[in-house]
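Enquirer: have a look at this prediction, sequence included:
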Amino acid sequence: MDVTLHLAQQPEADELLGRSPLAALVGMLLDQQIPMEWAFAGPRTIATRLGADDLDAHEIAAYDPEAFASVLSTKPAVHRYPGSMAKRVQQLCQYLVDHYDGDATGVWRDVSSGAELLRRLNELPGFGKQKSQIFLALLGKQMGVRPKGWREAAGDYGEAKSYRSVADITGPESLQKVRAYKQSHKSAAKASPK
C-alpha cells in the first residue's frame, strides 16, 4: 500500500498512514473523543516513541502493557485516554497477530464482497458498525480496496463526495466540509426531542 492520505494534516504522519495499513487501522481506532487530526497523527507518534519507522503488530502485541501505556501517556499524550487506548491498540494488534499473522492487509486481502469486508472489520477489537463502515469507505475511496458492493456495505459513508467522515478528507478544504457536516449533525441531534 502506498497512497497519499491527508488525515493527520501533518506530512510525516500522513506519509506513514499512506504506506502502513496497520497505522491506518490504529489511527481509525484512536479516532474517538479527540479531533481527527490528533487521532491520525497518533500512529506516527507511537512509532517514533518506539524508535521505529513503522508500527509492527507483533511488537505492539508483545509489549509490556504498562510500558506501552507509558508510550501513549508521555506528554503530549497520544489520546485523551492514553491508558485505555493503549490497551485497545494492543488488543487490535493481538487480534491481527492471531488472525492475520500480524498483517493488517489480511483484513481486506482476498475479500469477495463489501459485506464480507464489513464483517471482518466489525470483528476487530474497538471497531463497531460505524467505525467499520467509515474505514471501509476510506479503503474504497482512497486506498483502492473496492470489493463488489463496498459502497453499499459502507452505508452513507460510501456515497461519493458525501463529506461525512475521514473517508472524504483529501486536504484542508475537504476537512472543513467534513467538520461542517459533523457540526450540523451534532446540532440537529441536540435540537431533536428525545
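Expert: Okay, I see it. Keep in mind the model is a prediction, meaning the values are calculated, not measured.
Enquirer: could you use CA atoms for every contact and neighbour count after this?
Expert: Noted.
Enquirer: spatially central residue in the protein, please.
Expert: For the chain, the residue whose C-alpha lies nearest the mean C-alpha position (Cα atoms, centre = their mean) is M28; its distance is 1.6 Å.
Enquirer: so F135 versus A67, what's the distance?
Expert: Taking Cα to Cα, to the nearest Å as the measure, F135 falls 29 Å from A67.
Enquirer: looking at these two, which is more packed in?
Expert: F135 (25 against 11; other Cα atoms under 10 Å).
Enquirer: helix, strand or coil for that one?
Expert: helix (DSSP: H, G, I helix; E, B strand; the rest coil).
Enquirer: then D2?
Expert: Under three-state DSSP, D2 comes out as coil.
Enquirer: which residues does the nearest residue to it once chain neighbours are set aside contact?
Expert: Of all residues not flanking D2 in the chain, R19 sits nearest, at 4.4 Å (Cα to Cα, 6 or more residues apart in numbering). R19 makes contact with M1, D2, V3, according to Cα atoms under 8 Å, 6 or more residues apart in numbering.
Enquirer: try this one side by side with the last:
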Amino acid sequence: MDVSLHLAQQPDADALLSRSPLAALVGMLLDQQVPMEWAFSGPWTIAQRLGEDDLDPHRIAAHEPESFADLLAAKPAVHRYPGSMAGRVQKLCQYLVEHYDGDVTGIWRDVDSGKELLKRLNDLPGFGRQKAQIFLALLGKQLGVTPEGWREAAGPYGEEGAYRSAADITGPESLQRVRAYKQEMKQAAKKSAKKSAP
C-alpha cells in the first residue's frame, strides 16, 4: 500500500499501519475503550515485542495464548484489557489464516460491491457492524479500496467531509475534529438518557 496513515500520531506506528493491512485491521480491532492513538499504536508495539518489523498472521495465530496475552500486558500495556484483546487479536489472525490464507487484502481484493465488503468485514471476529463500517470507510477514504456502493455501505462514516471516525483522521487537526464530534455524541447520549429516565 502506497499510503500514509496518521492514526497513531507516532511515526513508527503510523509507518507500520501505512504499509501493513493487517496492522491497520488489528488497530481497528483494538479501537474500543481506549484513546484512538493508543489503539492504533498497538500493532507496532506487538510487532516490536515479537521482534518483527511487521505483523505475521500465521505467527500470531499459532502463538501460545498465555504467552501472547503476557506480551500485550507487559508495561506499557497494548490495551486497557490486554488479556481479552490478546484473545481477540489471535482469533482474528486465526480467521484470516483459515479464510484468506493470512492475506488480509483477500478480504477486499475481489469484492464486487461495498455491501459484499461490509459483510466480509462484519464476519471478522471482533468486528460488529459499526466497526466494519468504520474500517470500510477507512479503506475507501484513505486506502483506495472503492468497490461500487462503498460509501452507502459505510453508512454515515462514508460521507465525504465528515469527521466521525478513524476513517477521517489525516493528521492532528482532523484528530481533534473527530474527538470533538465524539464528545458531542457522548453529551447527546447523556442528555437523551436523562430525558428518558423515569
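Expert: In hand now; what should we look at? Values in this document were obtained by computation on a predicted structure and should not be read as measured data.
Enquirer: elements contacting the helix or strand hosting the residue nearest to the centre of the first structure?
Expert: M28 of the first structure belongs to helix 21-30 when assigned by DSSP states H and E. Counting contacts by 3 or more Cα pairs under 8 Å, 6 or more residues apart in numbering; DSSP states H and E, helix 21-30 of the first structure packs against helix 11-19, helix 36-49, helix 82-100, helix 129-142.
Enquirer: let me have those helices in TSV, extended by distance to A154 of the first structure.
Expert: Formatted as TSV, those follow (distance: least, Cα to Cα, whole Å):
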stretch	distance to A154 of the first structure
helix 11-19	20
helix 36-49	19
helix 82-100	21
helix 129-142	4
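Enquirer: P76 of the second structure: neighbour count?
Expert: By other Cα under 10 Å, the burial measure for P76 of the second structure, its neighbour count, is 9.
Enquirer: can you find the partner of it in the first structure?
Expert: Matched by TM-score structural alignment, P76 of the second structure corresponds to P76 in the first structure.
Enquirer: tell me which element that match falls in.
Expert: Secondary structure (DSSP H and E) places P76 of the first structure outside all helices and strands.
Enquirer: okay, it and L29 of the first structure: tell me how far apart.
Expert: 18 Å.
Enquirer: what secondary structure does L5 of the first structure sit in?
Expert: coil.
Enquirer: just checking, it touches E12?
Expert: No. Using Cα atoms under 8 Å, L5 of the first structure is not in contact with E12, being 10.6 Å away.
Enquirer: looking at the two, which is more packed in?
Expert: Legend: neighbour count by other Cα under 10 Å for L5 of the first structure and E12, higher for L5 (25 against 13).
Enquirer: corresponding residue for that one in the second structure?
Expert: L5 of the first structure maps onto L5 in the second structure, by TM-score structural alignment.
Enquirer: ok, its match touching A13?
Expert: No. Using Cα under 8 Å, L5 of the second structure is not in contact with A13; the gap is 9.4 Å.
Enquirer: which residues do the two both contact?
Expert: Common neighbours of L5 of the second structure and A13 (Cα under 8 Å, 6+ apart) do not exist.
Enquirer: in the longest helix seen in the second structure, what counts as buried?
Expert: Secondary structure of the second structure per DSSP state H: the longest helix is helix 172-196. Going by neighbour count (16 or more other Cα atoms under 10 Å), the buried part of helix 172-196 of the second structure is S174, L175, R177, V178, R179, Y181.
Enquirer: quick one: that helix to chain centroid distance?
Expert: 20 Å (Cα atoms, centre = their mean, to the nearest Å).
Enquirer: tilt between it and helix 36-49?
Expert: 120 degrees (axes from the mean of the first three to the mean of the last three Cα atoms, to 10 degrees).
Enquirer: touching helix 172-196 of the second structure from outside, list them.
Expert: Counting by Cα under 8 Å, 6+ apart, Q9, Y163, R164, S165, A166, D168, I169 sit against helix 172-196 of the second structure.
Enquirer: mind listing which of the residues you listed are in helices?
Expert: Short answer: the contacts of helix 172-196 of the second structure have none in helices (DSSP H).
Enquirer: what is the end-to-end distance of stretch 6-20 of the second structure?
Expert: 13 Å.
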